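Colleague: Only the shape, not the letters, is given here:
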């Protein structure tokens, strides 16, 4: 399989051996960034010089604690400093001033500026999204007290280079899928996520792990996963994609999550493919009734809600992640009784599209770490991001899947949305319903989608039996239409 992967994907493949490359863990790099660095230093056989690699990381990716030293070099020694990091650009409509933030170093847009001559050179790269990764070159604009009004000193951007070393061709990725069997493709996906396919006992375990990628490929897909400790929830949602965001528990508030009225800034939900809220058992939700209402509105209205008169719009799915005790790992029990009161409201749970049974995913162990050639995670997450915009897959699902009469709309939408995500993940090469193998579609797309939504329905019946045991709110039948040749 390794030779086939390299032949098909060429420079998009990278050699990963996370068991032996233990020093990489100490760098605390997200997977997509680590693979980019590896690709710069590996030869055709996957070998590289450790000292060269570490030298690059220490030079271009210093720790946050080194920021004061960096500021000194920029503002006092007038050095040009290059960093490989995230940059977030903002344009002040009133003044036309362009500024930026470096979130990983705490540098805010009040301290920065991008002068017009530089902006003209770098804007094509920087306007692609609100936040982008790349190599930033920083300089200093000294203060001028003689000017009227006085000109404050600011750190300025002098150059920017996107760190993607290749063009991401989605059609190429779709076509290449046809060169692999479904079983092989599942292994390709796991390798891209940093997991070793041979470490799993069977295909069921593999697919259970791959469920976590569904919000990566489908817009506004809302899921909840409850799992034992040590199954890698945080790793997947915090390391695989540069387009997603993992919120590490703590306090989740309306300003932080959706819209800050005082600052007139949008929250985490805007500008990301998904926002995963970790450790939901420990999360403190400020003003629970308000948060419940906003979450419900956002999930019900397909990524749109109004906060203090401001309309928030986003394609981000919401992912709730929590641990669960052994004796509660049963979909026929109330699995939400350990969670905050927010999750005990059936109206909120109903707006979650699916449930991931995290106990079906094996706990992390050495043999599950990838060892060999695999898809570059940076390339992989870019592909998943692009797949979100392709509406042809939903059209295929709509043409294939029919439901029983009088079906509850939320069940229908949830199953179809999940099925669409599975189709993008496992069969990106299909262009029309005629390309779909009905047996594989049923096995790998529709059936698992029904199971994920079915667990939500069982929990709804437990939380609010009077409402959700009504015949009209039961799970409908989903069947496949025959497609004319």
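Modeller: Structure received. All figures in this text were calculated on a predicted structure; none of them were measured in a lab.
Colleague: alpha carbons only for contacts and neighbour counts from here, please
Modeller: OK.
Colleague: Just give the number of residues close to residue 304.
Modeller: Using other C-alpha atoms under 10 Å, residue 304 has 17 other residues around it.
Colleague: Beyond the helix or strand harbouring residue 456, next helix or strand please.
Modeller: Residue 456 is part of helix 447-463, with elements assigned from DSSP states H and E. Scanning forward in sequence from helix 447-463 by DSSP H and E, the next helix or strand is helix 465-468.
Colleague: Take this one as well and set it beside the first:
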């Protein structure tokens, strides 16, 4: 167990579970994670290994005996008949049969219908009427020769979700964790390994939780396939429902005018619409109008009078192109149906509070999943649900003020995101000014992404300065990451068309979004560059190549060239040096670093192998270990007058699959997402 795992268990005894156990017990059961974790929470919510192993066997036994696999439904029905009474785990939906004035249940996997349910059970668990709920039930079988009689009798029903929790204890326990620790606790709780993700990526993941703790929150996420966009909304909480794009109808979402039955938004905390993108889709105009009014006014009216609801709306879709292509040819809403991009549909987009940049999320790999401890997800789901009753949107008011240029609708989006993230991260209300500013900037960025893309589609949307004023009166602007990476694409409107390939920039060999001119036209100068987390494009060639060209002696000082990936980074720096020197030149490269306490021999062996390899290509490589422990600054010095200061040294890239020869991130540095880092070029 890690120190964080120990701390979670100490402060939340009985409410956490080891996350890799879900895979251990799941087998071939097609059941949401929150159902499995509910059972694990009953028997494995401990750090004691022997108890965990015993609990695993118990949960496996329960699933084997009581979870209904569809292909074994006939056997389970037979068991109920023979035993007279049997406990099953299944998804149950209830409907009113107005011909006999009674509620009837249908069991999804068991394959039985018209099982009578008493009104008290339905009133206690109204979600049974909409979409169905996973439950543990006792079923009885009593055959009767009377016509139209149903032999199945539902004797008890218990939805699989937490029955109660102590909010005050939750808040008090939160105080025992630092902000970094708490973020990692939440990441582990949703099944992700925090060591793989940077700060920005962690916050993006946690934005997906805001619809659970913020009423009527409207979120969109567009990105490549395989990044886990829908997982949270299908597996995480018993209070969310995921609807396929083709199944989203007026009757299903809002109200069935024939039966008068309220739809999903009336019963669920979060309604997520999957497969939202697809340029060839033609959504129902009436559905769009109703969605537009609901997202704006928190109510809907289908001729039966206004109906209020609190469900947050989440829209999930796949993109078919990368970000620069979308920005050059259309925009980040490029893959949405045309109906959502015309005048009526734009109103829905304008009511989105945050735009999750799904292209910043990597395809899920095995190493990204957590094996540590996290909250049993139904416990966290109940925590988030209780937070819907609180409002943290004013928590930045004493420190910062939004620009007067920001409209009421933009302000609402920013405030709701800010409130949601603050409730998730700081339910105890103890955030530093720096942490409050970080959350505020993050909240502004997501709403700015929405508004900037609307302005590309329709120029009648006025330009907005997304900025805020600090206590000292300084106005601080906020930009999106795409804006930083592709400035000349980002600010073009559709009316302006694509990039002119005959422009002077293109003729001179400079692509529109290169931050650096080509070597032929470059003039070296002192400067300071800042890069955001998840930004793509930087490489050692573009950062260092021109400054190292012509040097005969180069000294690299970096105390962290120890582990394999760090040594590989250094090797790639040598590749850059080789690319920028003439074949008949020799360059001496000296590395000053520190020796690894445990793998020093392997470290030396790696350096020896580099030395042997570098000689034939004209690089004389030497190194030394600084034993004083005093080197902290990281920089590159050349004998022709340049010092390049590196706040992170050469460790500027996030983790990528090094062993996959068919991944471009492995072959090209510019395809790797970066960590946040800064570079300063100084003439000496």
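Modeller: That came in fine, so what should we check first? Worth saying up front: this structure is predicted, and the values here are computed from it rather than measured.
Colleague: related to what we said a few turns ago, not counting its own residues, what contacts the helix holding residue 456 of the first structure?
Modeller: Around helix 447-463 of the first structure, the neighbours that count as contacts under C-alpha atoms under 8 Å, 6 or more residues apart in numbering are 331-335, 344-346, 349-350, 352-356, 411, 414-416, 418-419, 422, 467-469, 474-475.
Colleague: buried ones in it?
Modeller: Neighbour-count burial for helix 447-463 of the first structure, with 16 or more other C-alpha atoms under 10 Å as criterion, is recorded at 448-450, 452-463.
Colleague: Check how far it sits from its aligned residues in the second structure, on average.
Modeller: Following superposition, helix 447-463 of the first structure is found to deviate from the second structure by 0.6 Å on average (mean C-alpha distance after the TM-score superposition for the first structure).
Colleague: count of residues packed around residue 180 of the first structure?
Modeller: Burial measure for residue 180 of the first structure: 15 neighbouring residues, criterion other C-alpha under 10 Å.
Colleague: Oops, could you answer that again for residue 292 of the first structure instead?
Modeller: 18.
Colleague: Need the counterpart of residue 187 of the second structure in the first structure.
Modeller: Aligning on TM-score structural alignment places residue 187 of the second structure opposite residue 190 in the first structure.
Colleague: can I assume its match sits in a helix?
Modeller: Yes: counting by DSSP: H, G, I helix; E, B strand; the rest coil, residue 190 of the first structure falls inside a helix.
Colleague: Would you mind measuring from residue 232 of the first structure to residue 358 of the first structure?
Modeller: Plainly put, residue 232 of the first structure is 10 Å away from residue 358 of the first structure if you go by C-alpha to C-alpha, to the nearest Å.
Colleague: Likewise for residue 207 of the first structure?
Modeller: The gap separating residue 207 of the first structure from residue 358 of the first structure is 11 Å, by C-alpha to C-alpha.
Colleague: Looking only at neighbour counts, state which of the two leads.
Modeller: Neighbours were counted for residue 207 of the first structure and for residue 358 using other C-alpha under 10 Å; residue 358 has more, 26 against 17.
Colleague: Tell me who's in contact with the alignment partner in the second structure of the more buried one.
Modeller: Aligned against the second structure by TM-score structural alignment, residue 358 of the first structure finds its counterpart in residue 358. By C-alpha under 8 Å, 6+ apart, the residues touching residue 358 of the second structure are 221-224, 227, 229.
Colleague: preserved in the first structure, out of those residues?
Modeller: Among the contacts of residue 358 of the second structure, the contacts conserved in the first structure (both residues aligned by TM-score structural alignment, their matches' C-alpha atoms under 8 Å) are 221-224, 227.
Colleague: Please tell me I have it right and residue 14 of the first structure contacts residue 375.
Modeller: Yes: contact criterion C-alpha atoms under 8 Å: residue 14 of the first structure and residue 375 qualify, at 6.1 Å.
Colleague: sorry, back to before: tell me the residues of the second structure aligned with the helix holding residue 456 of the first structure.
Modeller: Helix 447-463 of the first structure maps onto residues 441-457 of the second structure, going by TM-score structural alignment.
Colleague: The matching stretch: how far from the chain's middle?
Modeller: With C-alpha atoms, centre = their mean, to the nearest Å as the basis, stretch 441-457 of the second structure stands 18 Å off its chain's centre.
Colleague: Stretch 205-222 of the first structure now?
Modeller: With C-alpha atoms, centre = their mean as the basis, stretch 205-222 of the first structure stands 10 Å off its chain's centre.
Colleague: Quick check: buried residues in it?
Modeller: 205-222.
Colleague: Assumed residue 136 of the second structure was part of a helix.
Modeller: No: going by three-state DSSP, the assignment for residue 136 of the second structure is strand, not a helix.
Colleague: which residue sits closest to it in space, ignoring its chain neighbours?
Modeller: Distances taken as C-alpha to C-alpha, 6 or more residues apart in numbering place residue 89 nearest to residue 136 of the second structure, at 4.7 Å, with adjacent residues excluded.
Colleague: right, and the one you found touches residue 67 too?
Modeller: Yes: using C-alpha under 8 Å, residue 89 of the second structure makes contact with residue 67 at a distance of 4.6 Å.
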